[in-house]
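K.L.:
Would you be able to build a 3D model of this:
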Amino acid sequence: MQFKQLELKSEGSWLKRTLGSAHFKRTLIAIGVGALVGFTFYYFTEGRLMKSIPGTEILKSMAVGGFFGLFMTNSPCARGRC
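P.N.:
All right, here's what the predicted structure looks like:
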């Protein structure tokens, strides 16, 4: 009997594999788009100048939008596990 030689490759560190994955990049893009949508929604619904809008309100809206972007890419249904 002949057996083939099994070749094992090093996968690298967990951090390097995670940062290089397509899913991680797609998640970052979705968070950025969600934050941008949250900011634009807040800006157009408030109807105030940028000088009169408090920075904390802008950050809250961007955080909510970023969370929605994160949820949209990492929910079980988005990954085909419904």
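K.L.:
C-alpha from now on. contacts and neighbour counts both.
P.N.:
Will do.
K.L.:
Which of the residues in stretch 19-37 are classified as buried?
P.N.:
Going by neighbour count (16 or more other CA atoms under 10 Å), the buried part of stretch 19-37 is 27, 29, 30, 31, 32, 33, 34, 35, 36, 37.
K.L.:
Also this sequence, please, to line up against the first:
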Amino acid sequence: MDTKQKIEVKKLEIESEEKGFKGWIKSKQVRKTLIATVIGAIGGFLYFYFTDGRTMDAIPPGDIFQNVIFGAFLGFFVTNSPCARNKC
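P.N.:
Prediction:
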């Protein structure tokens, strides 16, 4: 009675990842985050322009900066929230 079983082993193929700043920039998540942050910043500027900016003769740069930063934060949050990464 020979009860030996043959075990098959598959070779694990591991692709080398680029490390450092270049590899970090080329990652899909970072590109998606940067694009969403820029779109959010543009959205913040457009929100300011169409709500408050049209009625002002002189626009204080602090107000514009605040809306642009808020829009950029929303773009960043949308792509990096736990729900965006399917970890809800």
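K.L.:
Superposing both, give me the TM-score.
P.N.:
TM-score for the superposed chains, counting by TM-score structural alignment, normalised by the length of structure 1: 0.80, backed by 79 aligned residues with a CA RMSD of 2.3 Å.
K.L.:
rewinding a little: now the buried residues of stretch 19-37 of structure 1 in a markdown table, with distance to residue 6 of structure 1 and secondary structure?
P.N.:
Converted to a markdown table, the buried residues of stretch 19-37 of structure 1 look like this (distance: CA to CA, whole Å; DSSP: H, G, I helix; E, B strand; the rest coil):
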| residue | distance to residue 6 of structure 1 | secondary structure |
| --- | --- | --- |
| 27 | 35 | helix |
| 29 | 38 | helix |
| 30 | 39 | helix |
| 31 | 41 | helix |
| 32 | 43 | helix |
| 33 | 44 | helix |
| 34 | 45 | helix |
| 35 | 47 | helix |
| 36 | 49 | helix |
| 37 | 50 | helix |
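K.L.:
now the strands: where do they sit in structure 1?
P.N.:
Applying DSSP state E to structure 1 gives no strands.
K.L.:
Check the gap between the corresponding residue of structure 2 for residue 30 of structure 1 and residue 47 of structure 2 for me.
P.N.:
Counting by TM-score structural alignment, residue 30 of structure 1 lines up with residue 36 in structure 2. Residue 36 of structure 2 sits 16 Å away from residue 47 of structure 2, taking CA to CA, to the nearest Å as the criterion.
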